[in-house]
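In: coords please:
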Amino acid sequence: MHFTRVPHPAPTPDHIREGLIADPGFGTVFTDHMVVIDYDEGLGGWQTPTIGPRGPISLDPAASVLHYAQEIFEGMKAYAHPEGGLSLFRPDANARRFNESAQRMAMPPIPEATFIAAVREAVLADAAWLPPIAGGSLYIRPFMFASEAFLGVRPARQYKFIVIISAAGDYFKKGVNPVKIWVAQNYVRAAPGGTGAAKTGGNYAASLVPQAEAIAQGCDQVVFLDAVEHRWVEELGGMNLFFVRADGSVITPPLTGTILPGITRDSLIAMLREEGLTVREEPYSIDQWREEARTGTLLETMACGTAAVVTPVGTVASPAGEFQIGAGGTGQITAKMRERLVGIQNGQIADSHGWVMRV
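Out: Coordinates of the predicted model:
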């Protein structure tokens, strides 16, 4: 694929970049370049990709995204590979999910090969931004929004697809330690028939108030229950959940349209089954969670997602009180799954699934 290349007039000096990536945190240190691909229905669809300096986006005040929220995104990472260079983890799965989100939001699909090529170009341009720290990665954010200027409720005819990159360390400030989560009381993340399975910004905007409520209660994250019965556990604000039980079974809530189909979630299902565990995708209630934690039937709860990878849940809180998962620490399965998944992503463990793509 041909990319039009726009030279960067003033890339970040080496000494400044090195200072920024020494301790980048998560989501605040951005690299020099971005990929932009325009879509115009009147011009036949997707136009020539451009890679150039990262910078502000010029938008008309009537741009559809500002009024009707046609917007989707993905989250993925590039990792250092032990043989040199960088690698991506399951970028084809991100491309497929991106297009599934596009379909739900009445947006044009982007060819999967174009999506992956755009990600590769962005990573190659800014490979020097990889943090030289344990757990360091390049967090990649492909996104698309409606850019047509009009005021009317219909799908836009013009869009922008953009890829930006952030140098990233650990998602949680306290590192890989058990998190405490708050059960959302008066809010739901998604309802049947809604956009819960799409990776669209509105889902995350709706989670901000309950997330603030969780923080006010001394918790790290919020967990949402279903919108109909307010009984069934669905997901955290940005992570899927697994429940590891003493009988050798693992339960994860099913993908019924209200839960984001996580790529880390899908990977863990395969890996857990390889460990000889029985993984069931079935409803799991908040009452069952509390009771199985009390009786010891539940050994561990794992939260998972691209940003945080695999994270143990130690305590669950609500107005009804708190309950602890196991001993409140990091369980054996959680630790093993995190170590194995990170090892595959970093090229330290053999990739028997063909998940890793060298850049």
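
In: going forward, measure contacts between C-alpha atoms and count neighbours the same way
Out: OK.

In: any chance you could map the strands in the stretch 101-250 of the chain?
Out: In the stretch 101-250 of the chain, the segments counted as strands under DSSP state E, counting those that start in this stretch are 137-146, 158-168, 179-183, 221-225, 233-236, 240-245, 249-252.

In: could I get the ones you listed as JSON lines with distance to residue 259 and mean neighbour count?
Out: Compiled in JSON lines, these are given as follows (distance: least, CA to CA, whole Å; neighbours: other CA atoms under 10 Å):
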{"stretch": "strand 137-146", "distance to residue 259": "20", "mean neighbour count": "23"}
{"stretch": "strand 158-168", "distance to residue 259": "24", "mean neighbour count": "25"}
{"stretch": "strand 179-183", "distance to residue 259": "16", "mean neighbour count": "24"}
{"stretch": "strand 221-225", "distance to residue 259": "10", "mean neighbour count": "25"}
{"stretch": "strand 233-236", "distance to residue 259": "7", "mean neighbour count": "24"}
{"stretch": "strand 240-245", "distance to residue 259": "8", "mean neighbour count": "23"}
{"stretch": "strand 249-252", "distance to residue 259": "11", "mean neighbour count": "20"}
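
In: I have a second one here; can you model it like the first so I can compare?
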Amino acid sequence: MSAIIKDIEIIKSKTTKINEVDFNDLKFGNTFSDHMLVCDFKDGKWQAPKVVPYQPITLDPSAKIFHYGQSVFEGMKAYKDVDENVFLFRPLENFKRLNISSKRLAIPELPESYFMEGLKTLLEVDKDWIPKNEGSSLYIRPFIFASGNGFHASPADEYKFIICTAPSGAYFSGKVKVLIEQTYSRSANGGVGFAKAGGNYAGQFYPTQLAVAKGYQQVIWTDDNTHEYIEEAGAMNIFVRINDTLITGPTSDRILDGITRKSIIEIAKAEGIPVEVRKITVSEVVEAAKNGSLKEMFGAGTAAVISPISGFGYNDTDYDLPELEDTFASFLKKTITDIQTNKSEDPYGWRVKLD
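Out: As a prediction, this is how the structure comes out:
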């Protein structure tokens, strides 16, 4: 989209909460920065975005977000290095995916400059909120939802685009034990599984609660038709290491095109790690666990980067993964986070420095 935005209005908060925050003890996504970016779609076009104090949103009870679920979002992070430089990681990929998600839910697509310049302006205003502690970052949540009113089942005529930020510590700590799902499905062919739509995540909560009640932390989603193919790990893409080959499923209508996933594949190939992007069956994983060739499983996503899996349950049987000293998961996570935090060279051109 060709719309260009130059000067973004900034309305600064008269007070700050930053002195109340313990940056050495940050929970994930529980503390919010002083400002947010807001942009409205009305009269058939996106209006000028502006930065305003972080505040509640007032909506009419008939706002269509409440009734028909037109809502999409992204997850990103900003990082500071030791010299106070601020960096983003592949932000244009988040912008592109936000518009892909929007299009699928009949939400008007956003101009690139509104997203990128709006984000940079917001980060400049709240740059003191970006943590420097090891493992911490400023989590960024861009989202769009239907704000237009009416009970008629149709796309809204008004929308809000908002970016909020939250200084956060690590998303997960330690390894997780997962249950391979055999009843419920995350998504289906022709559906919205490839989009970061809010409803996708709402539909995951109940099956995950059932797994937690059985002693697992997460579920492994399988295909909706046969439940024979492994697809995602909770809200993350999934990787399986059999012997020394890294395997992940291909993206489709059902699987999110994860930015961390794409980065892992590219790094692994560059480092000489054999990578296969193909369908992987539950039976193949179970057999590999039985014969000892299953070395690792891990989830991959923005929030946790990489979340190692310690074992999985299937057909009332638990399978433990071996504890290895040097894992693909730890190597890949360190490689990505070192690029993100400017601790290493970036041969891929993924790191974006904010001027």
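
In: hang on, the earlier thing: nearest to residue 345 of the first structure, out of the strands of the stretch 101-250 of the first structure?
Out: strand 137-146 (10.3 Å; CA to CA).

In: residue range for the closest one in the second structure?
Out: Under TM-score structural alignment, the counterpart of strand 137-146 of the first structure in the second structure spans residues 137-146.

In: on average, how far is the matching stretch from the matching bit in the first structure?
Out: Stretch 137-146 of the second structure, aligned to the first structure and superposed, deviates on average by 0.2 Å (mean CA distance after the TM-score superposition for the first structure).

In: List the contacts of residue 144 of the first structure.
Out: 71, 72, 73, 159, 160, 161, 162 (CA atoms under 8 Å, 6 or more residues apart in numbering).

In: okay, the strands of the stretch 101-250 of the first structure in a markdown table with distance to residue 33 of the first structure next?
Out: As requested, these are exported to a markdown table (distance: least, CA to CA, whole Å):
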| stretch | distance to residue 33 of the first structure |
| --- | --- |
| strand 137-146 | 12 |
| strand 158-168 | 7 |
| strand 179-183 | 34 |
| strand 221-225 | 32 |
| strand 233-236 | 32 |
| strand 240-245 | 31 |
| strand 249-252 | 38 |
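
In: Just flag the most distant two among the contacts of residue 144 of the first structure.
Out: 73 and 159 (13.0 Å).

In: what about stretch 31-41 of the second structure, distance to the chain center?
Out: 18 Å (CA atoms, centre = their mean, to the nearest Å).

In: Which of the contacts of residue 144 of the first structure sits closest to residue 298 of the first structure?
Out: residue 73 (34.2 Å).

In: Not counting its neighbours along the chain, what's nearest the closest one?
Out: residue 143 (4.0 Å; CA to CA, 6 or more residues apart in numbering).

In: Surely that neighbour and residue 161 touch.
Out: Yes. With contact defined as CA atoms under 8 Å, residue 143 of the first structure counts as touching residue 161 (5.7 Å).

In: Spatially, what comes nearest to the aligned partner of residue 41 of the second structure in the first structure if we skip its sequence neighbours?
Out: Applying TM-score structural alignment, one finds that residue 41 of the second structure aligns to residue 39 in the first structure. Once flanking residues are discounted, residue 39 of the first structure sits nearest to residue 46: 4.4 Å by CA to CA, 6+ apart.

In: ditto for residue 233 of the first structure
Out: Using CA to CA, 6+ apart, the closest residue to residue 233 of the first structure is residue 225 (4.6 Å).

In: same deal with residue 89 of the first structure?
Out: residue 356 (4.8 Å).

In: Which residue in the second structure aligns with the one you found?
Out: Match for residue 356 of the first structure (TM-score structural alignment): residue 351.
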